[in-house]
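Asker: sequence and predicted structure below; questions after.
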Amino acid sequence: MSKSLEEVNQSIATEGKKSGLRKILAFLGPAYLISVGYMDPGNWATDLAGGSQFGYALLWVLLMSNIMALLLQSLSARLGIVTQRDLAQASRETYSPFVNYILYFLAEIAIAACDLAEVLGMAIGLNLLFGISLIQGVVITVLDTFLLLFLINKGMRKMEAFIIALVAVIGFSFVFEMIFAQPEIGQVVTGLVPSIPNEAALYIAIGIIGATVMPHNLYLHSSLVQTRKFDRSDKGIKQALKYNLIDSTIALNLAFFVNAAILILAAATFYKNGLFEVAEIQDAHQLLAPMLGTKWAPILFAVALIAAGQSSTITGTLAGQIIMEGYLNLRIQPWVRRIITRLIAIVPAVLVILIYGESVTGKMLIFSQVILSLQLGFAIIPLIHFVSDKSKMKGFEISKLTQIASWIVASIIVSLNAKLVFDEIKGWLETSEDPMILWLTVVPIAFGFLILLLYIVFKPFVTKSKQEHQSHLPHNFVLEFSETVAYDKKNIAISIDFSTADQKAINSAFDLGGKEANYTLIHVVETVGAIMYGGNVDDNETRIDEKLLLEYKEMLTNIGFKVDVKLGFGKPNKAIPKIVNEGNFDILVMGTHGHTGLKDLLFGTTVDKLRHEISIPLFIVKN
């Protein structure tokens, strides 16, 4: 299993900071990238709808959602810090391939829904500020991909600084909006008391929860905390957990302020004046100037919307990469990954605008947030199980009290979603001209997802999770070696990568040398730490790879072969030639993934670069 966001994993040092403030500042950052997901354009749509239709009545939903978010994000950060696995990787190690494919599909739907909201939101902001059409605005958002590549190449700290600057723009914009709107403080306080006025309010409330507690943020946070390099002792891990909780508390409370400000702005401006149906961002923008008596109100509104859209598209794209790599263990070139993720967002956005017109963007934004909420259970429940697992967390599992609080949060979210799904399907069946079609399609699908949810809830109570190091080897992978008769090579190097290609490569080497030859197994650690520090790196990936390499050696030695091992660091096309050229080898045997042409473009190729760097024959075994 490769590192999560491998190109920036452990790229920020936190050790050696003399003052406590400097050490805290070294850890601050990941939660700000998370916080933009809590103030993205999808939130704006649900907050505007809630404020204009129900005044201040749903403020308590925002507060409750923020508390839920803080709890769940702290669990996500804990998973990443302690296990050095993101949520998608942990799921892949725990569930069967079939279940993982379904969870991956659901996670991709959530990413698509999230991206739809972000792309539409930024396009609307460009339209409001510069008069650019929505279609053109959506197409412009593809440039986010190149901005993300530029930022991540500059380092994680530069990206975090850029996101924090955008968050500051959003925050300052709404400070002035609140000054313009002059809300009634008494009614704001009353809105913090729980109440659900009617069924429509429930739909909006679920949308607010979906917009606030976002499933892709749980995947993202568990990965971003791994960008910090810190002491892996118990004391170091405890310190990392503490500083990340501080980071999350500050960032998510800022997000709560922005969400509350949008809802309060809608309540003080639209609900107060009897405009109960302002759910479209465009309508809100147009009405702000005449309602508040200043031209700056709509300008600041549009600027904040663009900042929210821009920042959240960046984090959404990163989440798409994490989910794809974690669930599928699919490693493709970073720029290809990001363009694919961006296109997944742009295509539905363009189709929505072309088919339904610009007038339904607000409804689509709210619908996208309800979709996010429906997917939450499939991310939250595995997360709670993982951070409660003593074998995974190695002494850092959450307390019983935290477990109870987490399960209460999960129960609230799943129960609200179950009611929403039940009511929607019931309404469809009652109004449909041919309900049998729904009974044969929608109802079985709903039951299927219910069964999956129950499976995820109860599986950890009846079966044990896979051991951590097993995830590095293919499922049910057992090396079997054939007897050979032609032996003419004496010193053979074999490149291995702990995949199914190893078996054919090793067998082919044995065909060349038999039991009389000397074999050297070469594996290259490709983490960011290995690239930067070479043989001086000491991270979890290196330790696991070294352990597996020694297991290979022991296995092969026990059946009579003379085996040595070499661990390289950095890029394989550089590290393997260095080891080979320094050794006295007759031949290098190397397995491949069997891809050419377009797949080489996607996955990259080591063989072509490596064969020009070595002075001995290269024997390529096609997998």
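Answerer: Cool, the structure landed.
Asker: going forward, measure contacts and count neighbours with C-alpha atoms only.
Answerer: OK.
Asker: what's the closest non-adjacent residue to residue 330?
Answerer: Nearest non-adjacent residue to residue 330, counting by CA to CA, 6 or more residues apart in numbering: residue 324, 6.5 Å away.
Asker: check it against this one:
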Amino acid sequence: MKNWWRNVGPGVLVSAAFIGPGTVTVCTLAGVNYGYELLWALLLSVLACIVLQEMSARLGIISQKGLSDSIREEIKNPILRILSVVLVLSAIVVGNAAYEAGNITGAVLGVTAVAAPLEIPVGAFQLNLWSVFIGAVAFAILALGNYKALEKIFTGLVIMMSLSFLITAFLVKPNFSEILKGLFIPSTGSAGLLTVMALVGTTVVPYNLFLHASLVSEKWKDPSQLNIARKELVTAILLGGAVSMAIVVCAAAPAFTNKVTSASDLAVGLQPLFGRFATWFIAVGLLAAGITSSITAPLAAAYVVKGCFGWEKGLKSFKFKAVWAVILWVGVFLSSLRLKPIEVIQFAQVANALLLPVIAIFLFWIVNRRAVMGKHCNSLFQNITGLMVIGITIFLGARSIYTVLQ
């Protein structure tokens, strides 16, 4: 147990990033509106997440570089290099700003479930002071720079949320035959493609590919530790996927009869386990999930910018801090606008799912370069699974863009 605890870190941070308010909200909406029909989409996204994050972890340990560093160094043509760097920077900055707004909005949902809203007029819109408060908390934690402590905090939060939702999923007495059908028989039923994309986006988060490679390169220095990293990663992602599915199962319970519009509605599925304390539990859970995700999104963006521009210094440098601060406060600003919280969170998930194919293609190309990976470049099986994942993400992304345009 002591050795296991010492090796916990990057994989749990990946899970903590996608078990955020977006996961709780999108999975709850899927369960309320479509029952168990879309569990297959979550299963698919968990498998895709393992395939892509394993490549990212392998790249970080073997090359001791982040994904953006590798892209900048391995593209030799100056024009293609500039275009690729601009594309990556644009994708991550836009995606993380949207995702950050969803994270902070989700945390605000948790606060306002048990506290009164705090808004003041600023020009043509109302400024949500709770969004500013959440942003300030995330800023303070990032400014401290004690990431080893954060790893342990995130681990505790993930374990707490996991046990709560998994136990609750059993207590609501679900129909297990329907669950198996939903897991293994793909069907969108009455659900739209954007809902499927949101479920994929809530698990396979593009910025996690950059964050994971950078974190494992700091934690593990020897290629012999690759198996440890894989075990930690697979365990963490499977647990995160199980939590996402448990939330869908909870939301599919008969107790959900009305449209989910707030954190207090999300608490209904927890009432069999926590009774009248359900609202408090989901409020604390959403707040914690929102803060942890609000930390990982700006941190990943800072690692991306660092790699793209070849900065030597990282966590403690002013430029690195300036990047995550900008992403954080852009998220605070977007969260403060008078938009429906659930729409902001769903938009963030769809935006990330649309960015995924672009980032996945870059990663796939890098881990197939023997000059970078040596004997640890992709095997035939890894290439086949990787191409399948990329093909699925391209298809879903193209179809969802077409749907939006229509």
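Answerer: That came through, no problem. Everything numeric in this text was worked out from a predicted model, so none of it was measured.
Asker: after superposition, what is the TM-score?
Answerer: Once superposed, the chains reach a TM-score of 0.89 (TM-score structural alignment, normalised by the length of the second structure), with 387 aligned residues with a CA RMSD of 2.3 Å.
Asker: quick one on the thing from earlier: which position in the second structure aligns with the residue nearest to residue 330 of the first structure?
Answerer: Under the alignment (TM-score structural alignment), residue 324 of the first structure maps onto residue 305 of the second structure.
Asker: now do the strands in the stretch 101-250 of the second structure.
Answerer: Secondary structure of the stretch 101-250 of the second structure (DSSP state E, counting those that start in this stretch): strands located at 119-122, 125-128.
Asker: just to revisit the earlier point, please state the offset of the helix or strand hosting the residue nearest to residue 330 of the first structure from the chain centre?
Answerer: In this assignment (DSSP states H and E), residue 324 of the first structure forms part of helix 296-328. Here the centre of helix 296-328 of the first structure is set off from its chain's centre by 13 Å, with CA atoms, centre = their mean, to the nearest Å.
Asker: can you name the next helix or strand after it?
Answerer: Downstream of helix 296-328 of the first structure, the first helix or strand assigned by DSSP H and E is helix 334-356.
Asker: same question for the helix or strand that that following helix is followed by: list its buried residues.
Answerer: Per DSSP H and E, the first helix or strand lying C-terminal to helix 334-356 of the first structure is helix 361-388. Buried positions in helix 361-388 of the first structure, judged by neighbour count with 16 or more other CA atoms under 10 Å: 361-362, 364-388.
Asker: helix 361-388 of the first structure vs the second structure, average distance?
Answerer: For helix 361-388 of the first structure, the mean deviation from the second structure after alignment is 0.8 Å (mean CA distance after the TM-score superposition for the first structure).
Asker: report the aligned residue range of the second structure for that helix.
Answerer: Mapping helix 361-388 of the first structure onto the second structure (TM-score structural alignment) gives residues 341-368.
Asker: mean neighbour count, the strands of the stretch 101-250 of the second structure: which tops it?
Answerer: With neighbours defined as mean count of other CA atoms under 10 Å, these peak in mean count at strand 125-128, which reaches a mean of 17.
Asker: chain center to it: distance?
Answerer: That offset, for strand 125-128 of the second structure, works out to 27 Å (CA atoms, centre = their mean).
Asker: so what touches that strand?
Answerer: 117, 118, 119, 120, 121, 335, 336, 337, 338 (CA atoms under 8 Å, 6 or more residues apart in numbering).
Asker: longest helix anywhere in the second structure?
Answerer: Secondary structure assigned by DSSP state H gives helix 78-112 as the longest helix of the second structure.
Asker: helices or strands up against it?
Answerer: helix 21-34, helix 67-74, helix 129-144, helix 206-219, helix 263-266, helix 278-309, helix 318-336, helix 341-367 (3 or more CA pairs under 8 Å, 6 or more residues apart in numbering; DSSP states H and E).
Asker: so which of the ones you listed is nearest residue 49 of the second structure?
Answerer: helix 206-219 (9.3 Å; CA to CA).
Asker: with the first structure overlaid, how far apart is stretch 234-246 of the second structure on average?
Answerer: Looks like 1.1 Å for stretch 234-246 of the second structure (mean CA distance after the TM-score superposition for the first structure).
Asker: quick one, what contacts the aligned partner of residue 417 of the first structure in the second structure?
Answerer: Counting by TM-score structural alignment, residue 417 of the first structure corresponds to residue 397 in the second structure. Shown in contact with residue 397 of the second structure (CA under 8 Å, 6+ apart): 197, 353, 354, 357.
Asker: next, count neighbours for the residue mapped onto the first one from the first structure.
Answerer: Which is residue 197 of the second structure. Taking TM-score structural alignment, the alignment pairs residue 197 of the second structure with residue 206 from the first structure. Look at residue 206 of the first structure: counted by other CA atoms under 10 Å, it has 25 neighbours.
Asker: how about residue 117 of the second structure?
Answerer: Residue 117 of the second structure has 13 nearby residues by other CA under 10 Å.
Asker: and the gap between it and residue 240 of the second structure?
Answerer: 31 Å (CA to CA, to the nearest Å).
Asker: what's the answer for residue 57 of the second structure, then?
Answerer: 17 Å.
Asker: over to residue 219 of the second structure?
Answerer: Taking CA to CA, one finds residue 219 of the second structure at 21 Å from residue 240 of the second structure.
Asker: tell me which of the two has more neighbours.
Answerer: Legend: neighbour count by other CA under 10 Å for residue 219 of the second structure and residue 240, higher for residue 240 (26 against 18).
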